[in-house]
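[1] Sequence and computational prediction follow.
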Amino acid sequence: MSLLLWYLFLCSVIALDTSNDDDMITYITLPQHRVLKWNVTYYDRPDLEVAPGYWFVAPYHLNQGEPKTNRWTPCQIGPYIFDYKGDLVWAGSCEFNNQNVYDFQVVDTIDEKPYLTMLVQENFANRESDGSAIIYNNEYKLVHSVPRPGATIDNHEFYLKEPPNALLITHKNEDMTLADFGHPERQVSIRTNGFIELDINTGKYLFEWFSGDHITLDESFTLNPNDRFLDVDYLHMNSVDKSTNGDYLISARHTNAIYLISSQDGQIIWRLGGKKSNFEMDFQFTGQHSARFVSQNSTHIIISFLDNGATFMAVNEPTSSAMNPARGNMQTLSNTNVLVSWSYYGYMSEFTHDGQLLMDASFASERFSTYRAYKFPWRSRPVYAPTLLSSCYGVNGSALSTVFHVSWNGATDVQRWRFFARANATAVDREIGEVAKNGFESSFIASGFMDWVSVQALDSEGNVLGASGVLRTEPPEYWPGSVSGLVPDDPAAVYGEEPVQLPVKFGAFSGLFMGFVASTIGYFCFPVVRRLAPLVQLRYSCDGTYEEELGLMKEKV
């Protein structure tokens, strides 16, 4: 045990970064990424269930984007998919070079197939463009990119409610007078908002609306006419939706109001909240986000939105969740549960329709937030192959072992991994073992020096979903003398003529420990430590069913 502790200590020293990264995780098969860890709590509600689905988030550090640097930076900002335990399903940050991504979600209204949509922010050093609106299919292939014209489209909304038509929020600066405040002689620059509905195939605007023509400056709670210098975002729109009859619902944070806009002439049909509300209200809200139509008929409209104006009075655990003065969203889920994203630190909660708290989750790091978070069903079999890495460990030909690490970034249906090896480059593949998928990355240890190796991804019924190519196993870099004398084992000789299915499965940390033991029999040196240091960053998660996880209730996973 003391030797193992010494080894882990040395690894931690070697892997030490200039910043604290114990809230991140690194995978052997995903070396360019540092992925956020989660704190997850499920509450004791045995008669209630959380909705099925995966979490769709897009962590960022700086709202205006990351500064450009010549120094290598790990991929950690951008779109991610996680399962209900917080285990990684898909990491997409390298796809967009660590640029901020907003409103990352699933839409299933395009040819009745699921797609991923998001807004990608251009690096803030390049202000020629604000980035693009992106659509991926469920194989993670880019199928559409909608260039955003200049700096007129902001990062709040990209909503394909009626494809190919998309809703986006716009902004521009306008010279306006302060006549609404009794100063018609004073002209100032005001940031105004609007929205567009466009055809993503042609780029044609189908409807365009701007607030300056309809919402007066005195509705704003942020504009002070006595300020000497004014360059004010007086409205700050943060969502737009479209009703079944074609009218538009917008939310404006800085007027504390929600507006229904006519699709016929752009006039305001009604205001809810704010200084000029058309309704008598027995409640108040401020700074709201994510206004959405829920249902509508000839006499009634039901909408939902996130009220960012709660006042902290007291905490009632475990029924309380979180508060957030800015950003965030709420989403009605498939089983009528509600998911609320509180934005800061990735905090989100799932409630029953009548308000009972079922789940809390947040990033382990307080350095990152997500503008919105969603939960959707999702199935994917990526077009690219699973990633497999294998290395041989041992000294002087004794107790050689081959350690495998495998993952398939974005695949959702993999349940098991089946491993193969060959005696030489042209020999027949021999099955050498099979293990259950364990989190994002799984490990397997084979006896002997297995070379020319490959892996198959299997679903719950044993069907092959995908396979890696055949690759060579990396020999021990500390092998005395030349590795040319190291001869791979014949898998048929090690495991018998008939393929053998091994009953043993290893988690990531177990694989690390067994590899370490095999590597240090009779010999230990610094290069071994340096070689295996990244392994200690692997997250170990229990191989349990969903019901078993819920049985833990208030335990963190």
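    Okay, I see it. It should be emphasised that the depicted structure is a prediction, and the values quoted were computed from it without experimental measurement.

[2] can we go C-alpha only for contacts and neighbour counts from here?
    Noted.

[3] Strands of the stretch 451-557 of the chain, start to end?
    451-458, 464-467 (DSSP state E, counting those that start in this stretch).

[4] To Arg379, which of these lies closest?
    strand 464-467 (12.4 Å; Cα to Cα).

[5] what's the closest one in contact with?
    With Cα atoms under 8 Å, 6 or more residues apart in numbering as the test, strand 464-467 has contacts from 381, 385-386, 414, 454-459.

[6] which of the strands of the stretch 451-557 of the chain is buried the deepest?
    strand 451-458 (a mean of 24; mean count of other Cα atoms under 10 Å).

[7] Pull the distance from it to the chain's centre.
    Centre-to-centre, strand 451-458 and its host chain are 28 Å apart (Cα atoms, centre = their mean, to the nearest Å).

[8] Give me the residues contacting it.
    Here strand 451-458 has contacts from 386, 388, 390, 414-425, 464-473, 488-489, using Cα under 8 Å, 6+ apart.

[9] again, only using 7 Å
    414-422, 424-425, 464-473, 488 (Cα atoms under 7 Å, 6 or more residues apart in numbering).

[10] Nearest the geometric middle of the protein, what residue?
    Tyr80 (2.2 Å; Cα atoms, centre = their mean).

[11] which ones are touching that residue?
    Tyr80 neighbours (Cα under 7 Å, 6+ apart): 56-58, 90-92.

[12] so how far is Tyr345 from it?
    In this view, Tyr80 and Tyr345 are 14 Å apart by Cα to Cα, to the nearest Å.

[13] now swap in Phe229 and tell me
    34 Å.

[14] How about His61?
    10 Å.

[15] picking that back up, settle it for me: which of Phe229 and Tyr345 has more neighbours?
    Taking other Cα atoms under 10 Å, Phe229 and Tyr345 do not tie; Tyr345 has more neighbours (21 against 10).

[16] one step back: any shared contact partners between His61 and Tyr345?
    Common neighbours of His61 and Tyr345 (Cα under 7 Å, 6+ apart) are 367-369.

[17] So which of these wins on neighbours?
    Ser369 (25 neighbours).

[18] residues in contact with that one?
    Applying Cα under 7 Å, 6+ apart, the residues near Ser369 are 59-61, 343-346.

[19] what's the closest non-adjacent residue to Phe368?
    His61 (4.8 Å; Cα to Cα, 6 or more residues apart in numbering).

[20] what residues are up against that neighbour?
    367-369.

[21] burial count for the residue lying closest to Asn138 once chain neighbours are set aside?
    Computed as Cα to Cα, 6+ apart, the closest residue to Asn138 that is not its neighbour in sequence is Ser380, at 5.3 Å. Residues lying near Ser380 (other Cα under 10 Å) number 18.

[22] A further structure is provided below for comparison with the first:
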Amino acid sequence: MLMHGLLISLVAISGVRADFGPYEQSTAYDDGDYGGWPTESFRSTPVIGPSLNILQNSDLCNDGYIMLAPEGNAVRTPGPMIIDQDGHLVWTKQYGQTRDVSVYQFKGDPYLTFCVGPHFIAGYGDASTCYMLDSSYEEVYKIRGANDLAVDLNDFHITRDDTALLTVRNHVQTDLQSVDRPEDGWIVDGVFQEVNIETGELLFQWQAAEHFNFTEAYPELEDTGTEANPWDFFHISGLDKDEKGNFLVSSASMNCLAYIDGQSGDVIWKVGGKDNMFEDLSDGDTTTIIQPYRARFTEDGNAITLFDTTESASRGLFLDVDQEKMTVQVRYQYLNPTDLTTKFGGSVQLLDNSNVLVSYGSSAAWTEYSLEGNPLCEVHFGSAFQFNDDRIASQHVSKHAWTGHPKTPPTLKLIGYEAVVSWNGATEVVTWALEGSSTIPTNKKNLSEQFTLITAQFKEGFETVLSIPPDTSEHVFRVVAFDRDGNPLGSSDPVAWNPTPEEMAAVGAMTAAQKWKLFVFFLVGFLSAAALAVGVWVIRRRLTRGVVKLEQSEEEYERARGVWKPAADPDYNGDERLSDDEIGLLENQAETNSRTSIEKEALKREEEL
């Protein structure tokens, strides 16, 4: 508690400087003046983070962390990213082209999940891997496709049964005569697998070509259907599993949702597409969905959320589904205020606070809405000028609670009289404390006893700068991270500090010898001034006494010295101050006495001559 109080006291008198942070309603940002993917670099680490443009903000959005994976030609350092409520980077790692960053519970513990593979703009990845990281960002599980099939990264979902659902790609030669193509044509079969996360064992596999007719597909074959360029007739764009053990599959190529029996693989029903089985109570607004993404059951299967890439204005949908009466209708829809559209990707997520997060795939943006559809917050992570041009996208964006405790230490860099610190992935840091030592410690077991507290500041943003006091005598520094209760979370490695003479001069810092010389200079100057003042006072004192004695009688002189005392006088009231008349009389008398003395001296000289 004592350390906590001391840190608070130091922070209260210290200024906080951090990374630049997001833009706010920047027209230049959306016009592309800062590039397709504006980023932010830091001095303490080579990590690069996104620089956001916050168009609309609200305190109602201030919970949870944003998870995204920027992809596209403009992204120089692709990988999973976590962003805090204020738009600052929390964690990233350059894994390469990444998709589907999220947080799932697995056997009671939270895991950060994402999938990594080659460039995905075409929608596929070869020999890709899905990762599950624990709260220290250690890779605990790696999931790949079973039966030598490659994960295609369109969706990765952990079920309530602690199994993993993943989409895979499978090029298959098949008869395409039903769509006026040769019988030896080629397709990309829409396949999903359910696998055991710990062992990789295949639990269930489903193939669209065994249950759907090719004539239900909307994309024209054009120059596809060959071995070199197979036809993507189904394109799985979302997976879910309900409590009955059945699966909800989104098909972007057939513009429908399909409910699949978890035992036989048979199609139980379809919403939308050419073979829609539901009565649309919203006058066709539901069953005309286009390229749906990320359909998820909610409310025990009585409702579905999904992203609809309708060309006029992409939107999120909250649907009421009656599986007995076979009716469907729109309960809520989530339309972006600027009528955003997307070529691919997008997602809808119901948040714990009842808000709804909608992301827009190839348009690098997300919007958080109230449940009823009122926009609360809107953020761009790429230039709006380059939406849908393959330069910047994120197929899905999600939001979750997350606590990160990285095993790597904080990173400290000393630049002149600034200590620049960051800790990639740490979410609990509230205060940074700068500690100093005269030498690099040799005993690492008791480092806290070898360092003394120099200053402290609140953490703000990804990177914080602490000012080193100019009079600091220590030559080795480290930083210690503290949580909101004052408990230490971790410390950086000790770093030697050797500021240049120019850096020292810039802040007015001096060595011990320089400080001693300055002290002697001021001391000599003070003593000289004091001696001069005393000498002046003595001279003035003597001169004053001589003049008074010359101009006054002995009695007046003695009175001025404090020796003379007045004679007893019954009319004397104790006031020795002279009246104006008395002062004038004395001055006339003194002048007369002076003239008399001068005249007598002159007569004496004449007589002598």
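    Looks like it came in fine. Source: prediction; values computed, not measured.

[23] where along the stretch 51-200 of structure 2 do the strands fall?
    Under DSSP E, counting those that start in this stretch, the stretch 51-200 of structure 2 gives strands at 53-56, 65-68, 81-83, 89-92, 98-106, 109-116, 129-133, 139-143, 150-158, 163-174, 185-196.

[24] Report the aligned residue range of structure 1 for the last one.
    Alignment note (TM-score structural alignment): strand 185-196 of structure 2 is matched to residues 188-199 of structure 1.

[25] which residues touch the matching stretch?
    Counting by Cα under 7 Å, 6+ apart, 164-177, 204-212, 230-237 sit against stretch 188-199 of structure 1.

[26] between the strands of the stretch 51-200 of structure 2, which one is nearest to Val356 of structure 2?
    Of these, nearest to Val356 of structure 2 by Cα to Cα is strand 65-68, at 12.9 Å.

[27] What segments of the stretch 301-450 of structure 2 are helices?
    With DSSP state H, counting those that start in this stretch as the criterion, the stretch 301-450 of structure 2 has helices at 447-450.

[28] can you give me the strands for it?
    So, for the stretch 301-450 of structure 2 - with DSSP E, counting those that start in this stretch - the strands run 303-308, 315-322, 327-335, 347-350, 356-359, 365-369, 375-380, 398-400, 411-415, 418-422, 431-437.

[29] Nearest to Gln97 of structure 2 among those would be which one?
    Using Cα to Cα, the strands of the stretch 301-450 of structure 2 put strand 398-400 closest to Gln97 of structure 2, at 17.3 Å.

[30] can you tell me what part of structure 1 the closest one aligns to?
    Counting by TM-score structural alignment, strand 398-400 of structure 2 sits on residues 374-376 of structure 1.

[31] Mind reading off the mean deviation between that stretch and structure 2?
    Comparing stretch 374-376 of structure 1 with its match in structure 2 after superposition yields a mean distance of 0.5 Å (mean Cα distance after the TM-score superposition for structure 1).

[32] now that stretch, how far from the chain's geometric center?
    Distance, stretch centre to chain centre, for stretch 374-376 of structure 1: 10 Å (Cα atoms, centre = their mean).

[33] cool, stretch 322-335 of structure 1 as well?
    Using Cα atoms, centre = their mean, the offset of stretch 322-335 of structure 1 from its chain centre is 16 Å.

[34] what's the span of it from first residue to last?
    22 Å.

[35] Output the residue interval of structure 2 matched by it.
    Against structure 2, stretch 322-335 of structure 1 falls on residues 340-353 (TM-score structural alignment).

[36] Trp206 of structure 2 matches what in structure 1?
    By TM-score structural alignment, Trp206 of structure 2 lines up with Trp209.

[37] What segments of the stretch 451-600 of structure 2 are helices?
    501-507, 512-551, 554-561, 580-608.

[38] returning to what we had before: can you tell me which residues contact the match of Trp206 of structure 2?
    194-196, 266.

[39] Kindly present those residues as TSV, with separate columns for neighbour count.
    Shown next, in TSV, are those (neighbours: other Cα atoms under 10 Å):
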residue	neighbour count
Gly194	22
Phe195	24
Ile196	20
Gly266	18
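
[40] between the residues you listed, which is nearest Ser2 of structure 1?
    The closest of these to Ser2 of structure 1 turns out to be Phe195 (Cα to Cα; 64.0 Å).

[41] re earlier: just put the strands of the stretch 301-450 of structure 2 in CSV and tack on distance to Val140 of structure 2 and mean neighbour count.
    Converted to CSV, the strands of the stretch 301-450 of structure 2 look like this (distance: least, Cα to Cα, whole Å; neighbours: other Cα atoms under 10 Å):
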stretch, distance to Val140 of structure 2, mean neighbour count
strand 303-308, 30, 25
strand 315-322, 33, 23
strand 327-335, 36, 20
strand 347-350, 26, 25
strand 356-359, 28, 28
strand 365-369, 30, 26
strand 375-380, 32, 21
strand 398-400, 20, 21
strand 411-415, 24, 21
strand 418-422, 25, 22
strand 431-437, 30, 23
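
[42] Out of the ones you listed, the one nearest Thr592 of structure 2 is which?
    Using Cα to Cα, these put strand 418-422 closest to Thr592 of structure 2, at 79.6 Å.

[43] Contacts for the closest one next, please.
    Residues contacting strand 418-422 of structure 2 (Cα under 7 Å, 6+ apart): 43-44, 410-414, 462-468.

[44] which position in structure 2 aligns with the residue nearest to Phe368 of structure 1?
    Looks like His61 of structure 1 aligns to Gly72 there (TM-score structural alignment).

[45] For Val494 of structure 1, which residues are in contact?
    Counting by Cα under 7 Å, 6+ apart, Val494 of structure 1 has no contacts.

[46] One more: Glu162 of structure 1?
    Thr109.

[47] what about it, distance to Pro114 of structure 1?
    The value you get for Glu162 of structure 1 to Pro114 of structure 1, if Cα to Cα is used, is 14 Å.

[48] about what we covered before: kindly reformat the shared contacts of His61 and Tyr345 of structure 1 as CSV containing distance to Phe96 of structure 1.
    Below are those laid out as CSV (distance: Cα to Cα, whole Å):
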residue, distance to Phe96 of structure 1
Arg367, 20
Phe368, 17
Ser369, 17
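
[49] any idea which of those residues is closest to Gly150 of structure 1?
    Of the shared contacts of His61 and Tyr345 of structure 1, the one sitting nearest to Gly150 of structure 1 (Cα to Cα) turns out to be Ser369, at 26.1 Å.
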